[in-house]
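Asker: predicted model follows, preceded by the sequence.
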Amino acid sequence: MTRVLVVDDDPQLLRALVINLRARRYEVDAAADGATALRVAAARPPDVVLLDLGLPDIDGLDVVRGLRGWSRVPILVVSARRAEGEKIEALDTGADDYITKPFSMEELLARLRVALRHLETAPLGDGSPMVVRTEAFTVDLSAKKATRDGGQVRLTPTEWHILETLLRNPGRLITQRQLLQEVWGPASHAKTHYLRVYMAQLRHKLEADPSHPRHLITEPGMGYRFEE
């Protein structure tokens, strides 16, 4: 059974999340502050964490840092903080996704399922084939080969690097800063226009409808994600 750790200091919301998740056959641990969350996570390692940032003892970002010191568990931030900079900081600190309050339970559950699928995805380099298939295109990352409608798609080295980074992390939001550093290095933080150009090229080459992409998704002001 999948174990979810829910961390929130709002007792009504915490109770509602626990009830809804248990009704859907998740095993749930709950914590109302950061110190308890870290203690519970160490004692009963969760498969995924739902984390509020505004905790009464320590900031939620410190909880993310604490978990990332020993675990790669998916962390979904669930917060009322709406500022773009705060969202990006949470993702850069190590969170895997960011959901803004108020939210629908169906959206939360969908994001939770995506995070768990990402957890189950075999990483590159473990000896298993890394082939990603969608209804629009197929990518074999080990062979560096992409096909669409039965024909091979030619991608530049930079396009491959961006695409591989996204495909390694299905469903996970990759921030602009993370992509820039991965592809162009640490001094490239101001080159966001590069990403817009290359993402447009990738969509044109791979998506069935580049103006309405289904797989290479932009999260405005935040980053990009690959949806299977």
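Answerer: Looks like it arrived, so ask away. Residues are numbered from 1 along each chain as shown.
Asker: contacts and neighbour counts: CA atoms only from here.
Answerer: Noted.
Asker: which residues in the protein form helices?
Answerer: Assigned by DSSP state H, the chain shows helices spanning 11-23, 34-43, 60-68, 84-93, 105-120, 157-167, 176-184, 192-206.
Asker: okay, those helices in TSV with mean neighbour count and distance to Leu141 next?
Answerer: Rendered in TSV, the data for the helices of the chain read as follows (neighbours: other Cα atoms under 10 Å; distance: least, Cα to Cα, whole Å):
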stretch	mean neighbour count	distance to Leu141
helix 11-23	14	36
helix 34-43	17	34
helix 60-68	19	27
helix 84-93	17	25
helix 105-120	15	17
helix 157-167	17	7
helix 176-184	18	16
helix 192-206	16	14
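Asker: output those in a markdown table; the columns should cover distance to Leu76.
Answerer: A markdown table is the format used below for those (distance: least, Cα to Cα, whole Å):
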| stretch | distance to Leu76 |
| --- | --- |
| helix 11-23 | 13 |
| helix 34-43 | 14 |
| helix 60-68 | 10 |
| helix 84-93 | 9 |
| helix 105-120 | 8 |
| helix 157-167 | 18 |
| helix 176-184 | 17 |
| helix 192-206 | 25 |
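Asker: Thr147: which of those is closest?
Answerer: Thr147 sits nearest to helix 192-206 of all these, at 8.2 Å, using Cα to Cα.
Asker: roughly how far apart are the residue nearest the centre of the chain and Arg117?
Answerer: By Cα atoms, centre = their mean, the chain has its centre lying nearest to Arg172, at 2.2 Å. Counting by Cα to Cα, to the nearest Å, the gap from Arg172 to Arg117 is 10 Å.
Asker: try it against this one:
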Amino acid sequence: MYVEIVQGADLSKILYINSDGASAGSRLADSLDRDEFAVEVLARRSEATKALDQLEPDLVLVACAAPDGGTLRFCAGLRTVSSVPVVVCSPSAREADIVRVFEAGADDYLVTPMRSVELTARLRAVLRRTAESPKKQQQGDLLVAGPIEIRLKERKVLRHGSPVDLSPIEFRLLTTLVHDIGRAVSHSKLMAHVWGPEYVDCRHYLRLYIKYLRTKIEDDPRNPKLILSEWGVGYRFEPVAA
């Protein structure tokens, strides 16, 4: 069952899951800014789906000693039933662990321990970033660029009419590129829009996810025609005939 810690109608609701009972994770929950967040602690990971329906949180924060298979499966499963942003925090700073967490559908990864002010800033950035999508929908819920169709409200992508399974990060990356169709988008702008301003220097994440995206939407990922590299600048989405 979940345990209510703080309630507040004007606060962002955080569903906190200490997946392996680590004491560091408990300290992390205690460090959350209670003037900004209403925190709900989930005692058992298996009850996450029920808690999502009942609490309707703005963000899910998952703490673990290391992002093992159970944590990754949990994140991937959560992504299939909800679009709520997911943040994983762990003491592990291994790049392989961080990449696997993003691949499982998480929106951010935090290396603990970290100061309360930094934790608050990072969670605030994720909430702000994920809240930007509805604003874009005011320009229309459908983007069509060559063989690619993006349904913003449904958060779905079609290629030549067939669904493409994209992670939340891949979806944001593609949408950001298509919104500036035909124009080069700088590395820093892509990093800030997709991951947040604190990631502008982590270009290896961007290169990795451009590779993933090309694998899913290009006819020949080794000879891309849609997502083009602008050397020294960034990337450009160039539509071709559908």
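Answerer: Sure, I can see it. What you see is a predicted model; the values in this text were computed from it and never measured.
Asker: and the TM-score between these chains?
Answerer: Overlay of the two chains. TM-score (TM-score structural alignment, normalised by the length of structure 1): 0.60; 177 aligned residues with a Cα RMSD of 4.1 Å.
Asker: circling back: would you mind saying which of the helices of structure 1 lies nearest Leu5 of structure 1?
Answerer: Proximity to Leu5 of structure 1 (Cα to Cα) singles out helix 34-43 among the helices of structure 1, at 7.4 Å.
Asker: that closest one: average distance to aligned residues in structure 2?
Answerer: Compared with structure 2 after fitting, helix 34-43 of structure 1 has a mean deviation of 2.6 Å; criterion: mean Cα distance after the TM-score superposition for structure 1.
Asker: show me what that helix is packed up against.
Answerer: strand 3-7, strand 27-31, helix 60-68 (3 or more Cα pairs under 8 Å, 6 or more residues apart in numbering; DSSP states H and E).
Asker: for the alignment partner in structure 1 of Thr112 of structure 2, which non-adjacent residue is closest in space?
Answerer: Aligned by TM-score structural alignment, Thr112 of structure 2 pairs with Lys101 of structure 1. In this structure, Lys101 of structure 1 finds its nearest non-sequential neighbour in Ala80, 4.7 Å apart by Cα to Cα, 6 or more residues apart in numbering.
Asker: how close does the one you found sit to Asp8 of structure 1?
Answerer: Relative to Asp8 of structure 1, and taking Cα to Cα, Ala80 of structure 1 is found at 11 Å.
Asker: Arg25 of structure 1: neighbouring residues, count only.
Answerer: A total of 11 residues lie near Arg25 of structure 1 under the criterion other Cα atoms under 10 Å.
Asker: what about Thr138 of structure 1, neighbour count?
Answerer: As a burial measure, Thr138 of structure 1 scores 19 neighbours (other Cα under 10 Å).
Asker: list the contacts for it?
Answerer: Applying Cα atoms under 8 Å, 6 or more residues apart in numbering, we find Thr138 of structure 1 in contact with 131-132, 146-148.
Asker: for stretch 53-70 of structure 1, measure first residue to last.
Answerer: End-to-end distance for stretch 53-70 of structure 1, by Cα to Cα: 20 Å.
Asker: off-centre distance for it?
Answerer: Relative to the chain's own centre, stretch 53-70 of structure 1 is displaced by 17 Å; criterion: Cα atoms, centre = their mean, to the nearest Å.
Asker: quick one: what's aligned to Arg68 of structure 1 in structure 2?
Answerer: Correspondence of Arg68 of structure 1 to structure 2, assessed by TM-score structural alignment: Arg79.
Asker: check Glu27 of structure 1 too.
Answerer: Match for Glu27 of structure 1 (TM-score structural alignment): Ala38.
Asker: these two touch, right, that match and Tyr16?
Answerer: No. In this structure Ala38 of structure 2 lies outside contact range of Tyr16 using Cα atoms under 8 Å: 10.1 Å.
Asker: so these two - more neighbours on which side?
Answerer: Taking other Cα under 10 Å, Ala38 of structure 2 and Tyr16 do not tie; Tyr16 has more neighbours (26 against 22).
Asker: on that earlier part again, ranking the contacts of Thr138 of structure 1 by neighbours, who comes first?
Answerer: Going by other Cα under 10 Å, Ala146 tops the contacts of Thr138 of structure 1 with 22 neighbours.
Asker: leaving aside the residues adjacent along the chain, what's closest to that one?
Answerer: Nearest non-adjacent residue to Ala146 of structure 1 (Cα to Cα, 6+ apart): Val139, at 4.4 Å.
Asker: and that neighbour, what does it touch?
Answerer: Residues near Val139 of structure 1 by Cα under 8 Å, 6+ apart: 131-133, 145-147.
Asker: quick check: closest non-adjacent residue to Glu36 of structure 2.
Answerer: Counting by Cα to Cα, 6+ apart, Glu36 of structure 2 lies nearest to Leu11, which is 5.4 Å off, once chain neighbours are set aside.
Asker: what is the burial count for Met1 of structure 1?
Answerer: 8.
Asker: Leu42 of structure 2 now?
Answerer: 20.
Asker: check contacts around it.
Answerer: With Cα under 8 Å, 6+ apart, Leu42 of structure 2 has these contacts: 1-3, 15-18, 48, 51.
Asker: Pro57 of structure 2 maps to what in structure 1?
Answerer: Superposed on structure 1 with TM-score structural alignment, Pro57 of structure 2 falls opposite Pro46.
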